[in-house]
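Visitor: Following is a predicted model, sequence given first.
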Amino acid sequence: MVNPAAPRLDIAIERWPIAGQFTISRGAKTEAIVVVAQLSQGGLRGRGECVPYPRYGESAEGVAETLRGIADRVAAGLSRTDLQREMPPGAARNALDCAFWDLEAKRSGKRVHELAGLPSPRPLTTAFTISLGTPDAMAEAARRASGRPLLKVKLGADGDPARIAAVRAAAPAAQLIVDANEGWAAETLGANLAACAAAGVTLIEQPLPAEADDALRDIPRPVPICADESAHDRASLAALVGKYDAVNIKLDKTGGLTEALAMDAEARRLGLFTMAGCMVATSLSMAPAMLVGQTARVVDLDGPLLLARDRADGLVYEGSLVHPSSPVLWG
């Protein structure tokens, strides 16, 4: 039954070209495919954007179909609180959860941070990603970005010690973090960790496959290790203690801002410091993640910087300094 006071849900799949090519250990892509959920009510609209994650069996078409399947529940009065029980964590719930937050802000005349009981967000320094390639290609990319304070270096293939050494030589003043995207093995872990330590790397994301990360309990960690593919929502955190030092909170994994904020608090309670991460996407994806970034030790919200163009009214980036969103965009 339709509730005349409930919002209408519309879904769109959008394609945003990437500037060049984005390459990680699992492959390369030349465009970001996002799904946008829009809630319309009384002349107001709330939007949320997600990036389906093939690593977890998600596709744009599948996520859009999942959201269309819950549209009748939304029309009958499903709330954001109900949503946490009705949908599992993942990209589909992220888009709808963030759309609910945006619409709540528009209806109330308050910003999302106020509704969530958070302080006013401040600008943040984001990492800038260097895609996986040959040592020479990565060194050249690092040289072009060497004026940025924080670089995220994609690794996860044979020859990674040479890659990280080349990047360090090309960007001697930048802080480096590494993302192996599950591309290392237990047999090479020690050598790769040593190479990263020698290069002054300050954090390494997900060096081993999620299903094989118990090996992290048994090896010295000269550089702090951050869980990414091993971390999803609050339920995944307890198993990370003793293997990881930090957790990368991404809204497409948590299923939205609601769970991301709760996960952030729980991670810190367990002694894990946090990183605010993203997929390659537009500013509409980054805007809610900016609130998670306020308490994170490391911020990686450079998605729009990797695109050929961003959406109108996108986040303002001054070099690597990213400013909170305007309410025209989100929240």
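Guide: Happy to help now that I have it. Numbering: from 1, shown residues only.

Visitor: C-alpha from now on. contacts and neighbour counts both.
Guide: OK.

Visitor: for the protein, what spans make up the strands?
Guide: Shown for the chain, the strands assigned by DSSP state E span residues 8-24, 27-41, 44-50, 124-125, 128-130, 150-154, 175-179, 201-205, 225-227, 246-249, 273-276, 298-299, 317-318, 321-322.

Visitor: Figure out which of those strands is closest to Arg234.
Guide: Taking C-alpha to C-alpha, strand 246-249 is the member of these nearest to Arg234, at 10.2 Å.

Visitor: For the closest one, which helices and strands make contact with it?
Guide: Under the contact definition 3 or more C-alpha pairs under 8 Å, 6 or more residues apart in numbering; DSSP states H and E, strand 246-249 sits against strand 225-227, helix 257-269, strand 273-276.

Visitor: Go ahead and name everything in contact with the longest one.
Guide: When you say that, I think you mean helix 257-269. Contact partners of helix 257-269, identified using C-alpha atoms under 8 Å, 6 or more residues apart in numbering, comprise 94, 97-98, 233-234, 237, 247, 249-251, 254, 273-274, 288-289, 292.

Visitor: quick one: which of those residues has the most company?
Guide: Within the contacts of helix 257-269, Leu251 tops the neighbour count with 35 neighbours, counted by other C-alpha atoms under 10 Å.

Visitor: Output the strands of the chain as TSV; include the columns distance to Leu83.
Guide: Rendered in TSV, the data for the strands of the chain read as follows (distance: least, C-alpha to C-alpha, whole Å):
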stretch	distance to Leu83
strand 8-24	13
strand 27-41	14
strand 44-50	14
strand 124-125	30
strand 128-130	33
strand 150-154	34
strand 175-179	32
strand 201-205	30
strand 225-227	26
strand 246-249	19
strand 273-276	23
strand 298-299	27
strand 317-318	32
strand 321-322	30
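
Visitor: Okay, one more to line up with it:
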Amino acid sequence: MRIEMTLAVEAFPIAGRFVISRGAKTEARVVTATLRAGDAVGRGECVPYARYGESVESVNATIESIRGDIEAGAGRAALQRLLPAGAARNAVDCAMWDLEAKLTGRRAWRTAGFERLVPLVTAYTLSVGTPEEMRAAALKAADRPLLKIKLAGEGDEARLAAVREGAPHARLIVDANEAWREETLVAQLDACARFGVSLVEQPLPAGQDEMLARVARPIPVCADESAHETASLAALQGRYDAVNIKLDKTGGLTEALLMAEAAGRMGFEIMAGCMVGTSLAMAPASLIGQMAAFVDLDGPLLLAKDREPGLVYEGSTMAPPPPQLWG
């Protein structure tokens, strides 16, 4: 079957600024892959991430390097061999899932082995800022059941206290984005326990996280930057209790499903995560959300404007994706 592929770089403004320990941004720049076979159209979106050496230019070039294979009809299995894990493969892989659904009339989640999809409660992310800024943000989001707090290292205990004051009843996830250091790790984990945090994401830099195997972890610790695809899981045992599975890291839904199954067998809890993108990126990730103890698919909630049609969110509850959007 002959396929026609088009690529587009799109920008979606963020509502305000999205700030983590590594910096801030005011828009989400995404690469969208569109595959056409006759009247059927499949789409996939990725968010290139500079932390992993990616840009929209490099992702476009990577996908273009296999245009001939894709347009000649290479499938998802071949794609895993043609491209490494990462954002480029994610856009094409998710577009392939969507195109297959449009061609066959069979929803992608059924092909993936799910009998049905249930609505998901997602975390809502609060950017890192001063304690006063974070308390105000927490107060505005206090009715959401699960908040994810971005932290930055020095001053984090005051930030935690401020958020807990602003949202006394919400469950909390903390995401340090590799900003903590060994000499303060124990004290910071203890502070999180005191403030009732449910999960801590990636406290130490990837590749420098050996200490996690040597200290008591009073609350579960989740690997993010240290966890990319199935092959990365073995090195995480003993250091982490959970893994954050993001399609932009695994290189698409195909590998993400395999990674989630393997993580479960190895005793890890699963977190379904995302970069800041649109509903088109969240839709395939919602399948991983069905397998997850923690869901963080709030990308569209952080945008000033999502693509249409988009996912339906009622507060923090995300409905399954409609077929017009994806899958």
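Guide: Looks like it arrived, so ask away. Here the structure is a predicted model, which is why all the values come from computation and not from measurement.

Visitor: Put one on top of the other, what's the TM-score?
Guide: Once superposed, the chains reach a TM-score of 0.99 (TM-score structural alignment, normalised by the length of the second structure), with 327 aligned residues with a C-alpha RMSD of 0.6 Å.

Visitor: Pick the most deeply packed of the strands of the first structure.
Guide: Using mean count of other C-alpha atoms under 10 Å, the stretch among these with the greatest mean number of neighbours is strand 246-249 (a mean of 28).

Visitor: Onto which residues of the second structure does that one map?
Guide: Under TM-score structural alignment, the match for strand 246-249 of the first structure in the second structure covers residues 242-245.

Visitor: same question, stretch 186-206 of the first structure
Guide: Alignment of stretch 186-206 of the first structure against the second structure: residues 182-202, by TM-score structural alignment.

Visitor: Stretch 72-89 of the first structure too?
Guide: Using TM-score structural alignment, stretch 72-89 of the first structure corresponds to residues 68-85 of the second structure.

Visitor: ends of the matching stretch, how far apart?
Guide: In terms of C-alpha to C-alpha, to the nearest Å, the two terminal residues of stretch 68-85 of the second structure are separated by 19 Å.

Visitor: So which bits of that stretch are buried?
Guide: By neighbour count, with 16 or more other C-alpha atoms under 10 Å as the criterion, the buried positions of stretch 68-85 of the second structure are Ile70, Glu71, Ala74, Arg76, Leu79, Gln80, Leu83, Ala85.

Visitor: Now do whatever residue of the second structure lines up with Leu315 of the first structure against Ser65 of the second structure, distance only.
Guide: Structural alignment (TM-score structural alignment) places Leu315 of the first structure against Leu311 in the second structure. Taking C-alpha to C-alpha as the measure, Leu311 of the second structure falls 32 Å from Ser65 of the second structure.

Visitor: quick one, which of those two is more surrounded?
Guide: More neighbours sit around Leu311 than around the other of Leu311 of the second structure and Ser65, counting by other C-alpha under 10 Å; the figures are 21 against 13.

Visitor: related to what we said a few turns ago, what separation do you get for the match of Leu315 of the first structure and Ala15 of the second structure?
Guide: For Leu311 of the second structure, the distance to Ala15 of the second structure (C-alpha to C-alpha) stands at 17 Å.

Visitor: Now distance to Arg107 of the first structure too, for the helices and strands packed on strand 246-249 of the first structure, in CSV please.
Guide: Written out in CSV, the entries for those read as follows (distance: least, C-alpha to C-alpha, whole Å):
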stretch, distance to Arg107 of the first structure
strand 225-227, 37
helix 257-269, 18
strand 273-276, 28
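
Visitor: what residue lies at the spatial centre of the first structure?
Guide: Nearest to the mean C-alpha position of the first structure, by C-alpha atoms, centre = their mean, lies Cys278 at 1.9 Å.

Visitor: got a list of what it touches?
Guide: Taking C-alpha under 8 Å, 6+ apart, we find Cys278 of the first structure in contact with Lys250, Leu251, Asp252, Ser285, Met286, Ala289, Asp300, Leu301, Asp302, Gly303.

Visitor: do Arg217 of the first structure as well
Guide: Arg217 of the first structure is in contact with Gly242, Lys243, counting by C-alpha under 8 Å, 6+ apart.

Visitor: now the helices for the first structure?
Guide: Defined through DSSP state H, the helices belonging to the first structure, from first to last, are 60-75, 80-86, 91-108, 112-115, 135-144, 160-170, 186-198, 251-254, 257-269, 283-293.
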